[in-house]
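S.K.: the following block contains a protein sequence and its predicted model.
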Amino acid sequence: MHLFAADAPATTVDVNSLWLLVAAALVLLMTPGVAFFYGGMVKAKSVVSMMMMSFGAIAIVAVLWVLYGYGMSFGTPLIPHVLGNPFDGYIGLEKMLGIQPGGAMQPDLNGLAFVGFQATFAIITVALISGAIADRAKFGSWMIFAGIWVTVVYFPVAYWVFNLTDGWLASVLKVNDFAGGTAVHINAGAAGLALALVLGKRVGFQKGIQKPHNVPLTLLGAALLWFGWFGFNAGSEAAVDGVAAIAWINTLAAPAAATLGWLIVEKIKDGKPTSIGAASGAVAGLVAITPACNILTPGWAIVLGLLTGAVCAIAIEMKWKLGFDDSLDVVGIHLVGGIIGTLYIGIFGSGIGLLDTGSFKQLGAQAVGAFSVLIYSFVLAYAIGWVIQKTIGFRIANEDEIAGVDTVVHGEEGYLLDAR
């Protein structure tokens, strides 16, 4: 059966839509990148569990996005400035297929490309949260949390931030969040903190509780993340133009500088620069440049990277002093890095920041955006996680944690070392 109308007119390639489709594939690759990045840092007997949480996020979020998530994030206003109509999700996609009499289709290339691109943002945001509860979460409970959280938190927040025509942060306050400093990183970081508090500390929680079991795996994950992030940031322009190009350059410069900033702090603090520090610094720089990649000169992007790398290298120590067990530093990297990048725009953003305008207006808007998302995500994530923990249980038993999450939850092992 022919899917497309046989008499559809031939058209030239839409370069912007082609780029958006490629960028969407790059961003989707970032979620397996998260799986590798996180997977290398956990215990050898938790690596399957850790990676499954990312792949589980792909499965549940992709389905919900197609059914109603796109409508809630980009549909016609259900609650003006706050929420889109969920019925615009699947129904809207059906309209984009352009079904003609006889069943042939003339799909809306640009519209469908945009739907796919934004789906990958929702997926990776959920996957990022999982690092905060590594080594101690039930997979089924995680999947339930992911489905509820993405529905009541991510989809509405995406409407606030990315819906340029009606979202209250984007259209009313004029918050500059080009690719997701608030909607993705602050959102995920705040939810990660909430879940870390709900699930409590790992058995034997103390500084130096564990070392990464597979450093090359983590470095591979960081490389995939950086590679995919060019689609994340440059793709957010949805066009092949100068803004996409400057976003690309800044996505190179800021994480490179952040790597240096992290390693310098590490050398001063611990005496040795580490490969895990380099990978973490790069990710921190990528987080910070995400909201600002369209509005900074490369020089200011380098300064942002150096600052973020240094601050996040120190911020990851907060969990030991404050006593919350954020296993893989989702708070110290994504929440802190997202806040730095979002606020930085209010000072150094070209044409809108304090340095260029002499006004604190944009800085105020950026602060309201950052902390509104932080509070909203934290409160709802804590409530969802608490209910799950009190009903079906979210955390595995201590003895199962010691035995290994992989065999207890999934019946698998990451590494079979016996000869067979």
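M.R.: The structure has been received and is ready for your questions.
S.K.: CA only for contacts and neighbour counts going forward, please
M.R.: Fine.
S.K.: now the helices: where do they sit in the stretch 51-200 of the chain?
M.R.: 70-74, 90-96, 109-129, 139-149, 155-162, 187-199 (DSSP state H, counting those that start in this stretch).
S.K.: dropping in the other structure now:
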Amino acid sequence: MDSGNLAWSVAATALVLFMTPGVAFFYGGLVKAKSVVSMMMMSFGALGLVSVLWILYGFNMSAVDSTWAFAGNPFSDFGLGGLDSDGLVGATFGATFAIITVALISGAIADRAKFGSWLIFAGIWATVVYFPVAAWVWGGGWIMGLGETFGFSAEVIDYAGGTAVHINAGAAALALALVLGKRIGFQKGITKPHNVPLVMLGASILWFGWFGFNAGAEGTAGLLGTGDSSVGLIIINTVGATAAAILGWLLIEKLKDGKATSVGAASGAVAGLVAITPACANLTPGWALLLGVVTGAVCALAVELKWKLGFDDSLDVVGVHLVGGMIGTLYLGFFATGTGLFVGGNAEQLVIQFVAAFGVLIYSFVVAWVIGFAIEKTIGFRIKNDDELAGVDTVVHGEEGYSLVEQA
């Protein structure tokens, strides 16, 4: 790897790592004041645990020798003692994706989860879901080879994680929301964000870090400075789709509720980032703008479904990440440059995008539900009702997010 590619790879790794604190701020601002420490600790706990597991064996599991292998051998290079410097940079970049995928799930169980149980879930889910799915999508697994398996000329497109990150996390979030059940007093308007500036800060950090998320692989693959790099297209689409999604979300808010909110703008930005993740290198900028508007509008409507369907996804991980990830992944079947159904291709791209998306969704949901249910029925996953009312921060962590002292 030359110096330019190496420098960008290190910078992109730092950007994506910074996204997990961004998730912590975004989620932390959305919850009650007496839950902010718990919410942010779930992200930082994931950062600590998943980093260690990735170095020990997760990276080894994220690539396979056979299309239909479940995952790589976790003990093939236990602790990564056999990689050279360039390989270690690539491994670290991959670790940041694993970390944030796990952290995203936590938003669905805000205000009511035990921290220790969350870490147990995070470690098991990362091991049996994220690490294998990363191998399926990017490491030579069945999703990567789906086009060839079907005898198609097209291949599944998931540049930076529509399936492996967002659909994966969103499906697991739905499963945990069902396992832990509804918060006390669950109804529309149960809580308002306790700190809107934190929400905006978190969304801004996420958008900033997403340039590493989407364009980082250009460095680790050694493509910068070559005729094969798509970095210009990737970054313009990362700006355009996200900006358009803000407008789409705010339009729906204005039409539905009469007001366009700052939390809506932040949520729309995240939805747009989610949708452009798989598609950033395979859409022209105009189609990326359309993707953003559609995603922002649809996700603004999708977050209302939990009230009608009765599942308590506290911070709308399902409505933003699962729905946004599905939109971005399936949209490629219609508009991917040269292969999409409406832009010079045929139905092949849509078929394999559909199979990949729903394959990951079903697997992640089922396994997450089993893990979460087992934890709940053994050591317990949800805190007691009295503790929920008292505040999860003081009960679980012995801390308060804000210590207000009256002046004498």
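M.R.: Thanks, I have the structure now. The structure displayed is predicted, hence computed values, not measured ones.
S.K.: TM-score for this pair?
M.R.: Taking TM-score structural alignment, normalised by the length of structure 2 as the basis, the two superposed chains have a TM-score of 0.94; 394 aligned residues with a C-alpha RMSD of 1.3 Å.
S.K.: picking up where we left off before, which one of the helices of the stretch 51-200 of structure 1 lies closest to residue 324 of structure 1?
M.R.: With C-alpha to C-alpha as the criterion, residue 324 of structure 1 lies closest to helix 187-199 of those, at 6.3 Å.
S.K.: in structure 2, what residues pair with the closest one?
M.R.: Taken onto structure 2 by TM-score structural alignment, helix 187-199 of structure 1 occupies residues 168-180 there.
S.K.: list the contacts of that stretch.
M.R.: By C-alpha atoms under 8 Å, 6 or more residues apart in numbering, the surrounding residues in contact with stretch 168-180 of structure 2 are 101-102, 104-109, 112-113, 130, 311-313, 317-318, 321-323, 360-362, 364-369, 372-373, 376, 381-382.
S.K.: ditto for stretch 391-408 of structure 1
M.R.: In contact with stretch 391-408 of structure 1 (C-alpha under 8 Å, 6+ apart) are residues 45-49, 135-138, 141-142, 199, 203, 385, 388-389, 412-414.
S.K.: pick out the residue nearest the middle of structure 2.
M.R.: residue 166 (3.9 Å; C-alpha atoms, centre = their mean).
S.K.: what residues are up against it?
M.R.: 101, 274, 321, 322, 324, 325.
S.K.: what about residue 302 of structure 2, distance to residue 32 of structure 2?
M.R.: From residue 302 of structure 2 across to residue 32 of structure 2, the span is 22 Å (C-alpha to C-alpha, to the nearest Å).
S.K.: what is the neighbour count of the counterpart of residue 143 of structure 1 in structure 2?
M.R.: Aligned by TM-score structural alignment, residue 143 of structure 1 pairs with residue 119 of structure 2. Counted with other C-alpha atoms under 10 Å, the neighbours of residue 119 of structure 2 add up to 18.
S.K.: also the one 4 residues further on?
M.R.: Residue neighbour count, defined by other C-alpha under 10 Å, stands at 18 for residue 123 of structure 2.
S.K.: next one: residue 390 of structure 1
M.R.: Neighbours around residue 390 of structure 1, by other C-alpha under 10 Å: 10.
S.K.: and for residue 51 of structure 2?
M.R.: For residue 51 of structure 2, using other C-alpha under 10 Å, the count is 18.
S.K.: mind listing what the equivalent of it over in structure 1 touches?
M.R.: Counting by TM-score structural alignment, residue 51 of structure 2 corresponds to residue 62 in structure 1. Shown in contact with residue 62 of structure 1 (C-alpha under 8 Å, 6+ apart): 119, 120, 123.
S.K.: go again with 7 Å.
M.R.: Residue 62 of structure 1 makes contact with 119, 123, according to C-alpha atoms under 7 Å, 6 or more residues apart in numbering.
S.K.: surely residue 6 of structure 2 and residue 218 touch.
M.R.: No: in this structure, residue 6 of structure 2 is not within contact of residue 218 by C-alpha atoms under 7 Å, at 10.3 Å.
S.K.: the counterpart of residue 156 of structure 2 in structure 1: what's it in contact with?
M.R.: Superposed on structure 1 with TM-score structural alignment, residue 156 of structure 2 falls opposite residue 175. Shown in contact with residue 175 of structure 1 (C-alpha under 7 Å, 6+ apart): 169, 365, 366, 369.
S.K.: separation between the aligned partner of residue 213 of structure 1 in structure 2 and residue 162 of structure 2?
M.R.: In structure 2, the residue matched to residue 213 of structure 1 (TM-score structural alignment) is residue 194. To residue 162 of structure 2, residue 194 of structure 2 is 30 Å away according to C-alpha to C-alpha.
S.K.: and residue 169 of structure 2, by the same measure?
M.R.: 10 Å.
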